[in-house]
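Sharing a sequence plus its predicted fold:
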Amino acid sequence: MNHPELRIYVAGHRGLVGSAIVRTLRARGQATIVTRTHAELELTDQAAVRAFFRTERIDQVYLAAARVGGIHANSTYPAEFIYDNLMVQSNVVHEAWRAGVKRLLFLGSSCIYPRLAQQPIREDYLMDGALEPTNEPYAVAKIAGIKLCESYNRQYGTDFRSVMPTNLYGPGDNYHPQNSHVIPALVRRFHDAKAGGAGEVVIWGSGKPMREFMYVDDMAAASVHVMNLAPDAYAASTEPMHSHINVGTGLDVSIHDLAHLVRDIVGFEGRIAFDASKPDGTPRKLLDVSKLRALGWSASTPLREGLRRAYAAFLAAQVANVAA
């Protein structure tokens, strides 16, 4: 449903998810989208966040701002990953409540679930076992975000919702050689290897772990869908805790097969070697998305097509960077 009169704040609008949410809202005719860059609004600064909400008269918030990264980044900067995410979430949720924001959507991560959770992972498996050590600080912060929304709903009667996306990729991704997630890391390595005429690309881990991947514009569409659900429909789907909803495709692929698929799309003709001395992370991570499907939404972008679009966006960004 289109509500052009609403003032919607997208926190983290320059990131992978936030930029996709902005694209989706604009495509649906949402006229008043409020954004702030990191330089304009430091979300770890409570006074600055309070002043923002006091003056901007926000109706809805998409909380997509977060410090994110892959295994290497999480292992190298655990303090930043837990501190920054806790502070951003706490400030935005609390000040949104103080300002009377009607509805908020918190975007978490599937890493909130136990490392050895039964597959596919249902929402009620949360806090039912030990987390994956390589990203535990980030996961703890995201669990705290869910509990923030739950707690404010219980105590103050707010309508703060949470969605837990699977692994995302697409336009606006971070292609840093060390600090990126698996798909952008693979795209960057194969692209650089092709450009440099390398004969081999080495991939961290055994290639055996199974992962689920969703094209980010599908995630954005799901987020808008969940945000616009009637309160009764959302509450009924998340009973008894008025908690969170998984967002994924319901399909997974091995890192081995993913690497070969990305290699084919990039056009690298060399060998792939897997370095089993490096950590694999969680053995398998597939979300149960039956709640989301029951609410009338399913992903629509096949993995190969999504990867093709992602690589095209990467190439366009490379050209733009050279031109700049």
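On my side now, so go ahead.

Please count neighbours and contacts with C-alpha atoms only from this point.
OK.

separation between the closest residue to Leu286 other than its chain neighbours and Gly250?
Distance criterion CA to CA, 6 or more residues apart in numbering; nearest residue to Leu286, sequence neighbours excluded, is Pro120 at 5.0 Å. According to CA to CA, to the nearest Å, Pro120 and Gly250 sit 8 Å apart.

Mind listing the shared neighbours of the two?
The contact sets of Pro120 and Gly250 overlap at 286-288 (CA atoms under 8 Å, 6 or more residues apart in numbering).

sorry, back to before: the residue nearest to Leu286: neighbour count?
Other residues near Pro120 come to 15 when the count uses other CA atoms under 10 Å.

so it sits right up against Lys285, yeah?
Yes: Pro120 is in contact with Lys285 according to CA atoms under 8 Å; the separation is 7.4 Å.

One more to weigh against that first structure:
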Amino acid sequence: MDKKSRIYIAGHRGMVGSSIKRKLESSGYTNLVCKTHDELDLTDQQAVNNFFETERPEYVFLAAAKVGGILANSTYPAEFIYENLMIEANVINASNVYGVKKLLFLGSSCIYPKLAPQPMKEEYLLTGELESTNEAYAIAKIAGIRLCKHYNQQYGTNFMSVMPTNLYGQNDNFNLETSHVMPALIRKFHEAKINDKSEIVLWGTGSPRREFLHVDDMADACIHLMENYDASDIDEFVNIGVGKDITIHELAELIGDIVGYEGEIVYDTSKPDGTPQKLLDVGRMDGLGWEAKISLRDGIMQTYEWYTGKKESKIISQ
């Protein structure tokens, strides 16, 4: 890519897409194409084809997706598999038809088997059963990876896939019914603090281990790949993470410390834990000259400041 390349960011208002947009703009890219869902429904094949025919993007960041945590994935599996399959198929196919030079598809670490060896290497894909609570989403993301792979094989396209670990940061989803664990905990601890609650109840046992990557690091990694590598350099797809994890209990204590909550943490063990551990092997990405820079504490502090600032600005505007 050069600074005047026509770059389409699908999902530019989401957490990852907005971070990619900020990073590109700060790096001097001046020809970005962005459409809201109201302007372009990516599940509508004809609308997507019309958009690509008119706009003719040279590069595509496919960050648009329907996402959510355990509760959302368990409650709405049909929507998760359908909408994500449609978005991926429409954008990837149109990118081939209308001559996109390079596409980067964002997957998810949930593509790996529930009991995959840790840390998870790229070659573990499709070697075991998926975690049942997010199977629909995982299958859709696996389909996206394979779409890129087979379009490359059949049409000679340059479509690469990246598998981020658990992401968090600015523009995350803090809705407790649909959010992932990090924003859910930040919100729960913040509300427990301002409401002077003596205890906070969390799902599961607190023992599962998770890896967390700040979204600005993710954006930096994506742009690094798009600027410097082709799909053939990463052998189907590449993990993006920090290479170390933390228990949910340790995460809760860290967030409680950052927020300043002094009550008791109680675990509802009747609720599911999800996958016991999710840690990515990031050796392949290390070999491509990139590693994460934002520490977990610094990243959570930054996210909490953004979250509370956003809430305060809403109160002021009302």
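Ah, there it is. Keep in mind that this is a model prediction, so the values were computed, not measured.

Any chance of JSON lines for the shared contacts of Pro120 and Gly250 of structure 1, columns secondary structure and neighbour count?
Listed next are those as JSON lines, based on DSSP: H, G, I helix; E, B strand; the rest coil; neighbours: other CA atoms under 10 Å:
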{"residue": "Leu286", "secondary structure": "coil", "neighbour count": "24"}
{"residue": "Leu287", "secondary structure": "strand", "neighbour count": "26"}
{"residue": "Asp288", "secondary structure": "coil", "neighbour count": "20"}
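
Just the closest of these to Ala233 of structure 1, please.
Asp288 (18.6 Å; CA to CA).

Translate that closest one into the numbering of structure 2.
Using TM-score structural alignment, the partner of Asp288 of structure 1 in structure 2 is Asp281.

could you pull out the strands for the stretch 51-200 of structure 2?
Remark: strands assigned in the stretch 51-200 of structure 2 by DSSP state E, counting those that start in this stretch are 59-62, 102-106, 159-164, 166-168, 199-203.

Next, format the ones you listed as TSV and append mean neighbour count and distance to Ala252 of structure 2.
Shown next, in TSV, are the strands of the stretch 51-200 of structure 2 (neighbours: other CA atoms under 10 Å; distance: least, CA to CA, whole Å):
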stretch	mean neighbour count	distance to Ala252 of structure 2
strand 59-62	24	32
strand 102-106	24	27
strand 159-164	25	22
strand 166-168	23	14
strand 199-203	16	9
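
Report how many residues lie close to the counterpart of Thr301 of structure 1 in structure 2.
Matched to structure 2 by TM-score structural alignment, Thr301 of structure 1 sits across from Ile294. By other CA under 10 Å, 15 other residues sit near Ile294 of structure 2.

I figured Ile294 of structure 2 hits Asp217, correct?
Yes: in this structure Ile294 of structure 2 lies within contact range of Asp217 using CA under 8 Å: 6.9 Å.

And Arg50 of structure 1, how far from Arg98 of structure 1?
Distance, Arg50 of structure 1 to Arg98 of structure 1, using CA to CA: 8 Å.

Ser90 of structure 1 contacts Lys142, doesn't it?
No: counting by CA under 8 Å, Lys142 is not a contact partner of Ser90 of structure 1; they are 10.9 Å apart.

Which of the two has more residues huddled nearby?
More crowded of Ser90 of structure 1 and Lys142, by other CA under 10 Å: Lys142, with 25 against 20.

check contacts around the closest residue to the more buried one other than its chain neighbours.
Distances taken as CA to CA, 6+ apart place Gly108 nearest to Lys142 of structure 1, at 5.5 Å, with adjacent residues excluded. Neighbour list for Gly108 of structure 1: 142-143, 145-146, 162-165 [criterion: CA under 8 Å, 6+ apart].

tell me the helices in structure 2, going along the chain?
Counting by DSSP state H, structure 2 has helices at residues 15-26, 45-55, 70-75, 77-97, 135-155, 181-194, 215-228, 231-234, 248-259, 283-287, 296-317.
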